[in-house]
Each structure stands twice: as structure tokens, then as C-alpha cells.
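S.K.: Test case, fold it:
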Amino acid sequence: MDLDNMRDSYSRIAADYAAAPPGEGRLTVERALIGIFADRILTGADRTVADVGCGPGEHTAVLRERGLDAYGLDLAPGMVALARRNHPGVPFEVGSMSDLGRADGSLGGVLSAYSIIHVPRAERAGVLAEFFRVLAPGGLVMLVFQVGDEQGRREDFNGHAVGIDWYRLQPDEVVGLLRAAGFEMWVRAVHESQGPDPAPQAYLIAVKP
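M.R.: Got it, this is the predicted structure:
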């Protein structure tokens, strides 16, 4: 994964990215499933949740509203700066999903919404192993991604020059990677393509035993 290019590209487009909301149908499903994810974590002892690849921070803020000690982590300083402006009082930090910088077993949850779509196939197992490492027993990971087999590179975003590699993923493959990392599956859902969303969206929630 070209971290430098990804970091610079997302910093450059942070404001335009935040101004392009997804379709309402997808948001309805997403909010409901993130609510299930949050409610399950609230039953456990550790309520600290990392929103990995948090972007402008909307999901991080929602998790805190539901009573979790959530913080946002993003590779792009521009995204983190925007998230801090949009959500005062919510903690955000710059960092990489491949090294979360947290102690073993220190989190109750990890949310990764549309961030693993930038991880090449050869690196995905390592990222999921890092999520597993930082979760306490009983902790949850939630992955959200577009379904498909395509991959590509975006070089323009609303007139901004970027270099963003992306990958669509198959739920069966990702479930296999989660199980290989040591997780047990809990929830699996797919929202079919509607409106502005060009591909189905997958939602996977797994538990660290």
C-alpha cells in the first residue's frame, strides 16, 4: 500500500470528500448495524473503540453519542484536522491501521468502514491480525466495504489530482480472513446497490473469543 500517496491524496480532498454524502438507503442500514455493533460493546467491560480510517469523523461521533469511548484514527492529517473541526471534543489522531499503537487487548471494538478497501490482498491478513491483537476477549470488529471483484486507481477527485488505489471485496473471502485471524463471525449483511452507490455494501461483525 502506497501510504505516502494515500495520505497526501486524502488530505487534499478532505473537504470535498466530506461534502459528498452517501445515499439515504445506505445510511439507514449503516446506522442500524453500527448501532447493533455499539450496543453489543456496551454490554462488555471495555467501551474503548477505534474508528479506523475515520475520515471526517461522522461514525466516531455516532459511537460516542451511543455511550462508547470512541476515538478516530486516520492516515491523512487533512482528514483528522477536518474531523476535529466538525466534531469538537471528540478525539482524533493520525495513524495507520497496520499499526494502531495500542497495547494488546486494550480495546472493546474496532470499526473499519471503507478503509480496508485500500489494502492490497497480500496485506489484508496483517491488518486483521493487528485488529485482533488490540481487542480484548469479547471485543468486536466491524468491517464495511463495497462488494465485487474490481480494483482500480482514482487519479482525479473533483478536479484534485490524487493517487488512490481501491479494491472491491467478496464477503466470503473476508470472512475467511477474519476466521484465520482468530475471530468468530457474529453478523453478516449485504445492502444491495441503490441510488448513488454503484456497488452492494457488505457489513461484517466478528468477535474475538
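
S.K.: Please count neighbours and contacts with C-alpha atoms only from this point.
M.R.: OK.

S.K.: Would you mind listing the buried residues in the longest helix seen in the chain?
M.R.: Looking across the chain with DSSP state H, the single longest helix is helix 24-42. Buried residues in helix 24-42, counted by 16 or more other C-alpha atoms under 10 Å: 26, 29, 30, 33, 34, 37, 38, 40, 41, 42.

S.K.: Distance from the chain centre to that helix, please.
M.R.: Between the centre of helix 24-42 and the centre of its host chain there is 13 Å, according to C-alpha atoms, centre = their mean, to the nearest Å.

S.K.: what's the helix or strand just after it in contact with?
M.R.: Next helix or strand after helix 24-42 toward the C-terminus (DSSP states H and E): strand 48-52. Strand 48-52 is contacted from outside by 59-60, 68-74, 97, 106-113, 115, using C-alpha atoms under 8 Å, 6 or more residues apart in numbering.

S.K.: Would you do the same for the sequence below? I want to compare the two.
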Amino acid sequence: MTEPYDVTETRAAYDTVSKAYAEIVDPSVTETSFDAGVLDTFAAYVRRDGGGLVGDIGCGPGRITAYLAARGLDVFGVDLSTGMIAQAMERHPALRFEVGDMARLPLRDGELAGVLAWYSLIHTPPSRRPEVIAELARVTRRGGRFVTAFQVGDEHVRHIGAYGHDVTFDGYRMPVEATSALLEEAGFEVTATVVRSAEDWERTPQAYLVARRR
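M.R.: Below is the predicted model:
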């Protein structure tokens, strides 16, 4: 099976910038206290439902994986980039991390009690977004929890150069209503939709969708 071009390009870019990215982004576990509130709510839902394995899908250097582990979740991280996984393992050696494609996860149906896609859907083109969300739904058990965060909009952003490196990759802002509809179509029930204004360093509003697997 031929790998989609966006997957190949995104992996190569993050392999290149992984160390610089981790050094710049990792010191701040969450950019805003609002982000922390969403993550804390997700963790509380999973604990209240009886716990279970949680996947941080598109985990990068593992900062959110570690944040959730500190809140009592049995969580592991998956990322497309071997460089990012190396950074995650170096920074959080007590946690489990593995390389994987979020469109083809090496997990059984319904294996996870919770799934986090924290700014990790933003590199998937709209044409492939339904299949990726369907895969996230597949691995989430009935009643399991899901949360995603993303920049609001419908623009395609071509990144040329990032984190001090000569790389190119695509990013996509995501419309809230259409993304919510994709979650519903995949088998999730969206239970909360929150959009906050952009912070001083951000260019767009940010959205958070919290859902439960039907």
C-alpha cells in the first residue's frame, strides 16, 4: 500500500525538527490554563468511567502524555515521527511510547478507554480526515472518551521552514461544525464544544471537542 504523501512529508519534517521542537515547546506543559482545564476534565471523565488504557495519538515529545499520567491515567503515546518518539522516551522514560500512523493504529477494536488527538489532526488533509477519525473511533470502546483540539478555520497553510530547519509540510485549520459532524458520523457523541479567542501569540481561535463513543 502506497503511503499518502502528507504522511511521508509530515514524518520527515518532524523527524528533522524533533529536538528543536521539544526544546521550544516541552517546557510549558500547556499553553493556557484553559487547555489544562480541558485535559483535567478529560482525565476526570476517564477515571469516573472506571479507567483503562488511554492513547495520546500524535503525542510529539510526550508532554501531554506525561500531563495525563500525572493525573492518574494509564496512558501511552503514539506518533508518526521516530524523532519525536525518541524525544518523548528521553524526556519521559517511565512512560510507553511507540511509532505509529493514526490512520492505521496497531490496536484492537475498542481497546482504549480514552483517546486524545491534541492538535494532531491538523496535518491531515480534509479528504483523509474521515478515515482517520473513523480509525480513532474504532479503537475507542463504547462509552470511552475522546477529546481533540485544533485551530479554527478552513485554510490550508503551507509551512516552509520551521523551528530553525529547512522543512516543508502542510497544516490545516478545521471548521468546528464540520469536524463535529465527522465525529458523529464515526460513532462519537459530541458532548461539549468550546471555542476560545486567540491568545496574543496565536493567529486563530482554538476549538476543543469532547465526545463519548456510542
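
S.K.: TM-score of the superposed pair?
M.R.: TM-score of the superposed chains, computed with TM-score structural alignment, normalised by the length of the first structure, equals 0.95; 209 aligned residues with a C-alpha RMSD of 1.7 Å.

S.K.: returning to that earlier point: who are the packing partners of the longest helix of the first structure?
M.R.: The contact analysis (3 or more C-alpha pairs under 8 Å, 6 or more residues apart in numbering; DSSP states H and E) places helix 24-42 of the first structure against strand 135-146, strand 201-207.

S.K.: Which residue in the second structure aligns with residue 162 of the first structure?
M.R.: Counting by TM-score structural alignment, residue 162 of the first structure lines up with residue 167 in the second structure.

S.K.: Quick one: buried ones out of the contacts of strand 48-52 of the first structure?
M.R.: Judged by 16+ other C-alpha under 10 Å, buried ones among the contacts of strand 48-52 of the first structure: 59-60, 68-74, 97, 106-113, 115.

S.K.: Out of those, list just those in helices.
M.R.: Per DSSP H, these map to helices at 59, 60.

S.K.: middle-most residue in the first structure, spatially?
M.R.: residue 112 (2.0 Å; C-alpha atoms, centre = their mean).

S.K.: ok, now how distant is residue 149 of the first structure from residue 133 of the first structure?
M.R.: To residue 133 of the first structure, residue 149 of the first structure is 28 Å away according to C-alpha to C-alpha, to the nearest Å.

S.K.: coming back round to it: tally of neighbours for the closest residue to the match of residue 162 of the first structure other than its chain neighbours?
M.R.: If the residues on either side of it in the chain are set aside, residue 167 of the second structure comes closest to residue 161, at 4.8 Å by C-alpha to C-alpha, 6 or more residues apart in numbering. By other C-alpha atoms under 10 Å, 13 other residues sit near residue 161 of the second structure.

S.K.: To which residue of the first structure is residue 179 of the second structure aligned?
M.R.: By TM-score structural alignment, residue 179 of the second structure lines up with residue 174.

S.K.: hang on, the earlier thing: could you check which of residue 149 and residue 133 of the first structure has the larger neighbour count?
M.R.: Neighbours per residue (other C-alpha under 10 Å) separate residue 149 of the first structure from residue 133, with residue 133 holding more: 20 against 9.

S.K.: tell me the contacts of that one?
M.R.: 104, 105.

S.K.: at 6 Å instead, please
M.R.: residue 104 (C-alpha atoms under 6 Å, 6 or more residues apart in numbering).

S.K.: Chain neighbours aside, what residue packs nearest to residue 103 of the second structure?
M.R.: Residue 103 of the second structure sits nearest to residue 132 (C-alpha to C-alpha, 6+ apart), 4.7 Å away.

S.K.: how close does the one you found get to residue 102 of the second structure?
M.R.: From residue 132 of the second structure to residue 102 of the second structure the distance is 6 Å (C-alpha to C-alpha).

S.K.: for the second structure, what spans make up the strands?
M.R.: 53-57, 74-79, 96-99, 112-118, 140-151, 156-162, 165-172, 188-196, 206-213 (DSSP state E).

S.K.: Would you tell me which of those strands gets closest to residue 124 of the second structure?
M.R.: Of all the strands of the second structure, it is strand 165-172 that lies closest to residue 124 of the second structure, at 7.2 Å by C-alpha to C-alpha.

S.K.: Matching residue 89 of the first structure against the second structure, which residue comes up?
M.R.: Per TM-score structural alignment, residue 89 of the first structure is aligned with residue 94.

S.K.: now do residue 21 of the first structure
M.R.: Using TM-score structural alignment, residue 21 of the first structure sits opposite residue 25 in the second structure.
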